[in-house]
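Undergrad: Mind folding the following:
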Amino acid sequence: MLLSLVWEKYNLDKKIEGYSPLTLKTYYFQYNQLLCHFGNVDMNVITTNQLKSYLLKMGSHLKPSSLGHRIRCIRSLFKWTYDEGFIQKNPAAKLKEPKLGKRIPKFLTEIEIELLREGCQNTMEKALFEFFYSTGCRIGEVVKINREDINFHTNSVIVHGKGDKEREVYFNTRCSIWLKRYLDERGDLEPCLFITERRPKRRMSIDLIRYIIKRISRNAGLKKEIHPHQLRHSYATHMINNGAPLEVIQSLMGHEKSETTKLYAQLSGKLRYDFYTKYF
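TA: Predicted structure coming up:
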């Protein structure tokens, strides 16, 4: 079966399975790279060696993590094609991801958090910043939140995480105050929690949120580039520093594996120092 026809069927199947539009967008990019390299060929003619040569040529400039993502996308597409009976052999079955070094998440100090607070120029920026920092949400989760999802009685919100899994997260009093002020000032009927500054008012995109966080960091005078995921890292690190159990942080952040959360414990110099002084 031709590569383009396989993609149409694969894409439809994954939509039915509940894959997010963002995930399908990244998979489409990888499919398009395959199409540009191999052409619209019958997938039965693609061999393991050809895929390896493709990865060597097209992935030479990629970081190991990005190359690993490309390989996972290719394996997923070819496995599905093989399982559906459209190809006789799966040439991607033996493709292995590159080994990754242990990556320590970058977090912000409490002083940097305060500087960012001072860098917020209006109510929207204050509400957006406080929401990211006090909930630890992913940017893809924040863009999907609607006003009606917010419960101001419990200072909580149900978010849809990876794999469309729901979890309840909480925000603090400071965030609650700025969120209420922001929503009161808006005067629109848009259901989304965060909307664009310019008309027509619509839901903020991921790119716009990234831009606003960078704008806040510039106004704060910070020399390093700040992105929303650093606020998530900072949320977890500061909770660990304050003594929160790892299993609680894992639940709040929506980590499937405890190993992901344990990275923050390794990162926390204060936690290590506290244990050192306690036991030595």
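
Undergrad: all contacts plus neighbour counts: C-alpha atoms, from now on.
TA: Will do.

Undergrad: Walking through the stretch 101-250 of the chain, point out its strands one by one.
TA: Taking DSSP state E, counting those that start in this stretch, the strands of the stretch 101-250 of the chain run over residues 150-151, 156-160, 166-170.

Undergrad: Figure out which of those is closest to His238.
TA: His238 sits nearest to strand 166-170 of all the strands of the stretch 101-250 of the chain, at 15.2 Å, using Cα to Cα.

Undergrad: Please generate a structure for the following sequence too, so the two can be compared:
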Amino acid sequence: MDDDFQLHSPSVDYLDGLRAADCSVNTERNYAGRLALYLSYAVAHGIDWTTPTLQNLATYLRWLVDEPLPPRGLRPDAEPKHRRPATANAHLGTVCEFLRWSSLRGLVPGSVLRILARPKYLAYLPDGFDPGEDGQNRTIGARAIKFSVAVPGFEWLTYEHVDQLLAVAPHARDRFLLVLLRDTGIRIGEALGLRREDMHLLPNSTTVGCTVGGPHIHIIRRSANANGALAKSRRPRWIPVDPDTAGAYADYQYERDEVPTAAGSDMVFVNLFASPLGEPMKYPSTYELFVRLAQRAGLDAHPHMVRHGTITRWIRDGMPRDTAQDFAGHASAYSMKPYVHITGREMREHAQRVNEIQKARNATWRWRKR
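TA: Here you go, the predicted structure:
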């Protein structure tokens, strides 16, 4: 907004476009914050947001990591926090996409687009990338300004880690959420979007018109959820669950029945201990709940780390990758790659096996040489 509290029309239109394209509500929220920060920075530094120079954008990228983050419930003497270079890259990436979108509508001159990207030749192709018959697709437009960052290692929670969280969870609802995330590998947004009609936890669900055998849940993308929760995958899917999940859900139902205002909500996860009672739980408060439980358990964790652990366990236990991909709701096999982790112990065991094989080969070579 400007000083007269007028909305910035181009960015509002851009966000409306994200919503029309069925992007996740979390994506829209993140992009809104990034655009607001860029527009505020431009005003404060006397920059026309439609015509930034290469130097303007480079300075903004540096400012993103140098400027301390606003405190959020921290003590006045607490050490200030800063954005990481990877986070700054994500911020500037959103700004670049917004500038490209604005250029298509005649709001940003073409000269700005030319400074946003530079040609890059792909010597090594990602899995599934089509280089073209003559390799014409190998040259792509790469970001002209960004920090060089190492490829991050994906953090994940093991089954034992989730047990630690369950041990400190005071409420049946919270324990059911943890068990559900652990056993199904669904995203936290998908869990918050569940309706009671999606919970088919009986051995046979034919009475409700479902032909899937055994206890399971359905993940369906709905845009009308009151809490804004939206499944990332557009394709409906079902995931089998075990009796532990059904038992945790039954315990939660007893707890939920003690809050009369929760009876009218069809959403699975509702507020039981803070206002507005009975209303669907929203992502920010659920995320904070998870982080609080993790701190009690002595862990530095967030909800998505449970999903990483679940998919890793599926693969280790011998589940075919295409089945795991289907349960996870991934559109491509390439999306599965970051979700399969290896522990330090497993790396050591693999290295020992390789050394033993090499020793055996050396012994055979020496024997033949004799």
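
Undergrad: Please identify the most buried of the strands of the stretch 101-250 of the first structure.
TA: With neighbours defined by mean count of other Cα atoms under 10 Å, none of the strands of the stretch 101-250 of the first structure is more surrounded on average than strand 156-160, at a mean of 19.

Undergrad: Helices along the stretch 1-150 of the second structure, start to end?
TA: Secondary structure of the stretch 1-150 of the second structure (DSSP state H, counting those that start in this stretch): helices located at 9-20, 25-44, 54-66, 85-104, 110-116.

Undergrad: what range in the first structure matches the first one?
TA: To tie it back to what came earlier, the one meant is helix 9-20 of the second structure. With TM-score structural alignment applied, helix 9-20 of the second structure matches the range 5-16 in the first structure.

Undergrad: of all the strands of the stretch 101-250 of the first structure, which lies closest to Leu3 of the first structure?
TA: Nearest to Leu3 of the first structure among those is strand 156-160 (32.2 Å), distances taken as Cα to Cα.

Undergrad: now for that closest one, which elements pack on it?
TA: The helices and strands touching strand 156-160 of the first structure, judged by 3 or more Cα pairs under 8 Å, 6 or more residues apart in numbering; DSSP states H and E, are helix 139-142, strand 150-151, strand 166-170.

Undergrad: Turn these into CSV, columns for distance to Gln30 of the first structure.
TA: Below are these laid out as CSV (distance: least, Cα to Cα, whole Å):
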stretch, distance to Gln30 of the first structure
helix 139-142, 20
strand 150-151, 36
strand 166-170, 28
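
Undergrad: of all these, which lies closest to Leu67 of the first structure?
TA: When those are compared (using Cα to Cα), the closest one is helix 139-142, at 21.9 Å.

Undergrad: Buried residues in that closest one, which are they?
TA: For helix 139-142 of the first structure, burial by neighbour count (16 or more other Cα atoms under 10 Å) applies to 139-140, 142.

Undergrad: Show me what that helix is packed against.
TA: strand 156-160, helix 206-220.

Undergrad: which of the ones you listed sits most buried?
TA: Ranked by mean neighbour count, these are led by strand 156-160 with a mean of 19 (mean count of other Cα under 10 Å).

Undergrad: still on that earlier bit, which one of the helices and strands packed on helix 139-142 of the first structure lies nearest to Met58 of the first structure?
TA: Using Cα to Cα, the nearest of these to Met58 of the first structure is helix 206-220, at 25.8 Å.

Undergrad: Contacts only, for Ser65 of the first structure.
TA: Listed by Cα atoms under 8 Å, 6 or more residues apart in numbering, the contact partners of Ser65 of the first structure are 98, 100.

Undergrad: aligned partner of it in the second structure?
TA: Counting by TM-score structural alignment, Ser65 of the first structure corresponds to Ala86 in the second structure.

Undergrad: Nearest approach to His37 of the first structure belongs to which of the strands of the stretch 101-250 of the first structure?
TA: Nearest to His37 of the first structure among the strands of the stretch 101-250 of the first structure is strand 156-160 (35.6 Å), distances taken as Cα to Cα.

Undergrad: Just want the angle from that closest one to strand 166-170.
TA: Counting by axes from the mean of the first three to the mean of the last three Cα atoms, to 10 degrees, strand 156-160 of the first structure lies at 150 degrees to strand 166-170.
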